[in-house]
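Trainee: predicted model and sequence follow; I will ask about them next.
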Amino acid sequence: MKFVIALFSAPHAPSARRALRFSEAALAEGHEIVRVFFYREGVYSASQAVVTPQDELDVAAQWRAFVTQHNLDAVVCIAAALRRGVLNAEEAQRYERQAVSLGAPWELSGLGQLHEAAQQADRLICFGGD
């Protein structure tokens, strides 16, 4: 089965960890993840600026390692990222900001990427949100 995973909540939320564990289990069972899409507060899971306290799980780092290890297509919604100050080098330069908080393995793109992936997959699974 082909899955698209959409994460709407911040890395400290329980749903961010559930999304990661579901994704790990899906791959372990031989399924495919077409794309992982980070939207709303979920963009913080891709930010290099987030610092997790030492006594908490660093779910953002776990996402980064998972995406890298499995060479997944990981897209961060550009509108949600800009609104939250999560910028790659190109957007930081465009908006004349000093801080770059988004790098590999993440790609900034629009909601169209979520729609496109949903068309290619058998299931769109969403975690978090209101």
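Mentor: Thanks, I have it. Numbers count the residues shown, from 1 in each chain.

Trainee: when you work out contacts or count neighbours from here on, use the C-alpha atoms and nothing else.
Mentor: OK.

Trainee: over to stretch 97-107 now: how far is its first residue from its last?
Mentor: In terms of C-alpha to C-alpha, to the nearest Å, the two terminal residues of stretch 97-107 are separated by 19 Å.

Trainee: use this one as the comparison:
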Amino acid sequence: MRYALVITGPVYGTQNATSAWMFAKALLKADHIIDSIFFYQEAVSNANMLTSPANDEHNLVEEWIKLSIKENINLNICVSAALRRGVIDQEHAREGIYNFHPQFNFSGLGALATSLLTCDRVIQF
């Protein structure tokens, strides 16, 4: 089956993003396909490359990046939600300061709508 994941929880502070990452890994292990992962609302913090967990904590941003590269999965971030919450790419940077990890993609809700139409299942965390 083809899946799209929608994540609304922040990188840390709730279980949403971690549960989504664990679910994604389980889907792939079961030979399902993940077409895209869409980060919305507070979940845009998953694209913040300045996130720096303690050495004994799980680095979820790094895990999303590894998953994306290994499995060729698009990590889509709602551009409006990101900019509103201070997750800024080079294009929108002021004085050259940005924190948006380049493995993620800014996209609009159109990317989410496409996933809703083309995937067998859409799961929200």
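Mentor: Looks like it came in fine. Remember, predicted model here, so these are calculated numbers, not experimental data.

Trainee: so how far is residue 25 of structure 1 from the most centrally placed residue in structure 1?
Mentor: With distances taken as C-alpha atoms, centre = their mean, residue 38 lies nearest the centre of structure 1, 3.6 Å away. Using C-alpha to C-alpha, one gets 19 Å for the distance from residue 38 of structure 1 to residue 25 of structure 1.

Trainee: quick check: the residue nearest to the centre of structure 1 touching residue 75?
Mentor: Yes - counting by C-alpha atoms under 8 Å, residue 75 is a contact partner of residue 38 of structure 1 at 6.2 Å.

Trainee: secondary structure class for the most far-flung residue of structure 1 relative to its centre?
Mentor: Ranking residues of structure 1 by C-alpha distance from their mean position (C-alpha atoms, centre = their mean) puts residue 96 at the top, at 24.3 Å. What DSSP: H, G, I helix; E, B strand; the rest coil gives for residue 96 of structure 1 is coil.

Trainee: now residue 9 of structure 1: which helix or strand?
Mentor: Residue 9 of structure 1 is located outside every helix and strand, with elements delineated by DSSP states H and E.

Trainee: alright, calling it a day.
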